[in-house]
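K.L.:
this one's sequence-less:
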């Protein structure tokens, strides 16, 4: 039997390169899927919990707390802090782009369409914070963690919705996305104002000057990653040294990008950059943050202690109950007493499910837990466990409810298509 002729070396190399390129594109497209971000977060958190409660726990915590300092630049951070202050800035950069796009060309551009999700976001942050403070005061606990249950995790919430919401109206996703973006904006403001250490005015002015330079270069059409990446790193470093949380630099840079395409452009710069950076955020930055942030020791004693700790109880109740009450209640009251109206494709049970999804705090909640309880390690760990419990309860209950709602919408759609036309 004759063998097929061997490919010429140059052709074999070219085919191999093309296959690698296709694999890279396939991986990037997978990471851009909403469900992928939630899945990567879940895997990273599960791995972190597994490592923190295994024979490798000592090595895991040693790696997390190992310092990688650059003293000449004023950067003295552990591996865990490089993930939360550094890598997470990429996540906030994407959040900044999404916020800018919504403000310029999205739902937040039209006040009539933005009223309900904006009101829902505010209610969904105020009520959990009040519940936390009430529980903490009643139990003589630390009220400093009031901001922990305020945040909604965009990636996780939209990932769950992508899995269970195939038959739900697309308006529900739009509502949840707008809510989560406004939620992120408020969370960013909270971090900037309430979790800023001693302010270094000179470094802050340097960061603002860097942002101004970024804006001028971008508006004048200057291109080249070799210009913007070093400038972004400089802005980040100055922001870190200013005392303002370094992730704010990511948001600010994201919001400076132009979201409208020019006459000769197929895509706006913001859309093009987001398309390139999003896989790194979903597949690297956020999972690595979760890998080092969610690693807490959990034992029967942990749960026993948490039952008596108002801080942990306040976080669980704030995420699981406070978000539902705040988001659903604010939406209902706004629709009842103002001219704002629910999208005709949605029903109030759908909104209740979306309100439950908003209780998935995860990424930003874990970050705020680190900031709020920096000097109290045992409380920080227990509050992180509470974030995981509250987020898991919200995800499971919302998943069940929205799956049932999806069946209702599917049955209605089938009935409409089978009904004879009039």
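P.N.:
Received it, and whenever you're ready, just let me know what you need. What you see is a predicted model; the values in this text were computed from it and never measured.
K.L.:
switch to C-alpha atoms for all contacts and neighbour counts from now on
P.N.:
Noted.
K.L.:
ok, the closest residue to residue 97 other than its chain neighbours - contacts?
P.N.:
Leaving out its chain neighbours, the residue that sits closest to residue 97 by Cα to Cα, 6 or more residues apart in numbering is residue 254, at 4.6 Å. Neighbouring residues of residue 254 by Cα atoms under 8 Å, 6 or more residues apart in numbering: 92, 93, 94, 95, 96, 97, 100, 270.
K.L.:
the chain: strands as residue ranges?
P.N.:
All residues of the chain lie outside strands when identified by DSSP state E.
K.L.:
list the ones among the contacts of residue 254 that fall in helices.
P.N.:
Among those, DSSP state H puts 92, 93, 94, 95, 96, 97, 100, 270 in helices.
K.L.:
correct me if wrong: the first one contacts residue 248.
P.N.:
Yes - in this structure, residue 92 sits in contact with residue 248. The criterion is Cα atoms under 8 Å, and the distance is 7.4 Å.
K.L.:
for stretch 175-187, the distance to its chain's centre please.
P.N.:
Averaged C-alpha coordinates place stretch 175-187 at 10 Å from its chain's average position (Cα atoms, centre = their mean, to the nearest Å).
K.L.:
coming back round to it: let me have the contacts of residue 254 in a markdown table, adding distance to residue 129 and neighbour count as columns.
P.N.:
Output for the contacts of residue 254, formatted as a markdown table (distance: Cα to Cα, whole Å; neighbours: other Cα atoms under 10 Å):
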| residue | distance to residue 129 | neighbour count |
| --- | --- | --- |
| 92 | 22 | 25 |
| 93 | 26 | 24 |
| 94 | 26 | 24 |
| 95 | 22 | 23 |
| 96 | 24 | 27 |
| 97 | 27 | 25 |
| 100 | 26 | 24 |
| 270 | 33 | 23 |
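K.L.:
nearest to residue 44, of the residues you listed?
P.N.:
Checking the contacts of residue 254 against residue 44 by Cα to Cα gives residue 92 as the nearest, at 18.6 Å.
K.L.:
list the contacts of that closest one.
P.N.:
247, 248, 250, 251, 254.
K.L.:
what's the spacing between it and residue 107?
P.N.:
From residue 92 across to residue 107, the span is 20 Å (Cα to Cα, to the nearest Å).
K.L.:
try residue 269
P.N.:
For residue 269 relative to residue 107 (Cα to Cα), the value is 20 Å.
K.L.:
where along the stretch 151-300 of the chain do the helices fall?
P.N.:
154-164, 170-194, 201-219, 225-242, 247-256, 269-280, 286-293, 300-307 (DSSP state H, counting those that start in this stretch).
K.L.:
what is the longest one packed up against?
P.N.:
If I follow you right, that is helix 170-194. Where contact means 3 or more Cα pairs under 8 Å, 6 or more residues apart in numbering; DSSP states H and E, helix 170-194 is packed against helix 88-104, helix 111-138, helix 154-164, helix 348-357.
K.L.:
dropping in the other structure now:
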């Protein structure tokens, strides 16, 4: 009698609850991705038009109380303030995934976490290798390590309408873990001067915010002031202020008896804040961050950028590094855990997904500004590298995933069949489905 356990399947179908949640997230992030592209295109248009000076003046317009060291430019408010909302949602989602989602099982979490780590390590190594002869450029090693969740999911929604839910879930989870690693890198490696008193002071309003949400308080007039004070003190400490957003997201409870309209407080906040993050905060940041003069300008435009190893390292990191890192990590997980790829999927699917992970935009632009400073020639080259690398990665992924999408279109009926009419597709009740062809 053969008692050898069946090998674990990579990218097997998750729970129906997870599939529904991913579908909800996809709808919001897809709209946000479209707005992100529109904002970036508008920035490029203004930066290369007769209104270039007006665009620069708008980005540099200063507003805020000087007494609190918050007399910041609009571009800085977008990067430090609005992106804190984005990372607040990231914090909510991460905590929920690992405490109540499918990733609470370490065996399930291993693959996207390993892929995220591989997808950050390989681009960083490639960037460093290209810039070894240019020590001043090595500070930008983290620029090509991030995946833009809104941009990538928007592309996937357009080109992958029939791809399996497991692939969408994997990309979403990889991008979220990627964001956590990115904010950790920002906090550790891009903090020049640290004010310990301000950082310790931020723990007080953060603790009060945590106590309030743990008791089920969700009144804006209580939580928003505490969140704002936490953000101000983290900003004053020298740590990038977006870290405050992640910490506040981690504070919101996922489990427990306190529910809001049948869902946890974490889910309630995520539903409320994700549209603001994807539909406003990230596009506004993109509008101020993506404006680069591609012809002439202080950095020499595209011509100057193509001669700079910073640009070449970013493009190679996003296009080649992400693909090698994500695919390599997935192969290693399969090799050393004796897991097997689900029968539903092909390594071609993984190739397209790994290429899609090379779309680095929001966090990559943020890291570029922190590494080289806003308005420098290198900053312009970073923007050109991020835009070019993300566009090339999206095009390569489109070629692969469009072909796979045509294959999966033939099996869509099996994916959505609901014979008993209970609203849950049969494949989520019967285990792994059989596929035709």
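P.N.:
Here it is on my side, so go on. Just so we're clear, the structure is a prediction, and the values are computed from it rather than from any experiment.
K.L.:
circling back to that earlier point, mean neighbour count, the helices of the stretch 151-300 of the first structure: which tops it?
P.N.:
When these are scored by mean count of other Cα atoms under 10 Å, the highest mean neighbour count falls to helix 286-293 (a mean of 26).
K.L.:
all helices of the stretch 301-437 of the second structure, in order?
P.N.:
Under DSSP H, counting those that start in this stretch, the stretch 301-437 of the second structure gives helices at 301-306, 309-316, 322-337, 347-356, 362-372, 377-409, 412-416, 427-430.
K.L.:
export these to TSV and tack on distance to residue 193 of the second structure?
P.N.:
Shown next, in TSV, are these (distance: least, Cα to Cα, whole Å):
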stretch	distance to residue 193 of the second structure
helix 301-306	30
helix 309-316	25
helix 322-337	31
helix 347-356	36
helix 362-372	13
helix 377-409	21
helix 412-416	53
helix 427-430	52
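K.L.:
of all those helices, which one is nearest residue 127 of the second structure?
P.N.:
helix 309-316 (4.3 Å).
K.L.:
and the contacts of that closest one?
P.N.:
123, 126-128, 130-131, 134, 137, 140, 143-144, 305-306, 378, 381-382, 384-386, 388-390.
K.L.:
buried ones only from those residues, please, as a ChimeraX command.
P.N.:
Burial among these is assessed by 16 or more other Cα atoms under 10 Å; the matching ChimeraX selection reads:
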select :123,126,127,128,130,131,137,140,143,144,305,378,381,382,384,385,386,388,389,390
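K.L.:
wait, which of the helices and strands packed on helix 170-194 of the first structure is closest to residue 233 of the first structure?
P.N.:
Closest to residue 233 of the first structure of these is helix 88-104 (Cα to Cα; 10.3 Å).
K.L.:
against the second structure, where does the closest one fall?
P.N.:
Mapped onto the second structure using TM-score structural alignment, helix 88-104 of the first structure covers residues 83-99.
K.L.:
the matching stretch against the first structure, how far on average?
P.N.:
With mean Cα distance after the TM-score superposition for the first structure, stretch 83-99 of the second structure departs from the first structure by a mean of 0.7 Å once superposed.
K.L.:
on that earlier part again, closest to residue 213 of the second structure out of the helices of the stretch 301-437 of the second structure?
P.N.:
Short answer: helix 362-372, nearest of these by Cα to Cα, at 27.9 Å.
K.L.:
thinking again about what came up before, quick one: which of the ones in helices among the contacts of residue 254 of the first structure is nearest residue 322 of the first structure?
P.N.:
Using Cα to Cα, these come closest to residue 322 of the first structure at residue 95, 23.6 Å.
K.L.:
please name the nearest non-neighbouring residue to the closest one.
P.N.:
According to Cα to Cα, 6+ apart, the nearest residue to residue 95 of the first structure is residue 251 (6.5 Å).
K.L.:
one more: residue 214 of the second structure?
P.N.:
With Cα to Cα, 6+ apart, the residue lying closest to residue 214 of the second structure is residue 253, at 6.0 Å.
K.L.:
can you give me the distance of that neighbour to residue 266 of the second structure?
P.N.:
Look at residue 253 of the second structure and residue 266 of the second structure: by Cα to Cα, they are 6 Å apart.
K.L.:
got it, and residue 211 of the second structure?
P.N.:
From residue 211 of the second structure to residue 266 of the second structure the distance is 14 Å (Cα to Cα).
K.L.:
try residue 203 of the second structure
P.N.:
Residue 203 of the second structure is 20 Å from residue 266 of the second structure, where distance means Cα to Cα.
K.L.:
next one: residue 117 of the second structure
P.N.:
Note on residue 117 of the second structure: its distance to residue 266 of the second structure, by Cα to Cα, is 26 Å.
K.L.:
and for residue 155 of the second structure?
P.N.:
In terms of Cα to Cα, residue 155 of the second structure sits 27 Å off from residue 266 of the second structure.
K.L.:
again with residue 281 of the second structure
P.N.:
19 Å.
K.L.:
next one: residue 31 of the second structure
P.N.:
22 Å.
K.L.:
likewise residue 165 of the second structure?
P.N.:
23 Å.
K.L.:
same question, residue 51 of the second structure
P.N.:
Taking Cα to Cα, one finds residue 51 of the second structure at 43 Å from residue 266 of the second structure.
K.L.:
one more: residue 75 of the second structure?
P.N.:
From residue 75 of the second structure to residue 266 of the second structure the distance is 29 Å (Cα to Cα).
K.L.:
give the aligned equivalent of the residue nearest to residue 97 of the first structure in the second structure.
P.N.:
In the second structure, the residue paired with residue 254 of the first structure is residue 249, using TM-score structural alignment.
K.L.:
show residues contacting stretch 376-394 of the second structure.
P.N.:
Identification of contacts with stretch 376-394 of the second structure by Cα under 8 Å, 6+ apart yields 144, 152, 155, 289-294, 298-302, 304-305, 308, 310-312, 314-316, 318-319, 355-361, 364-365, 368-369, 372-373.
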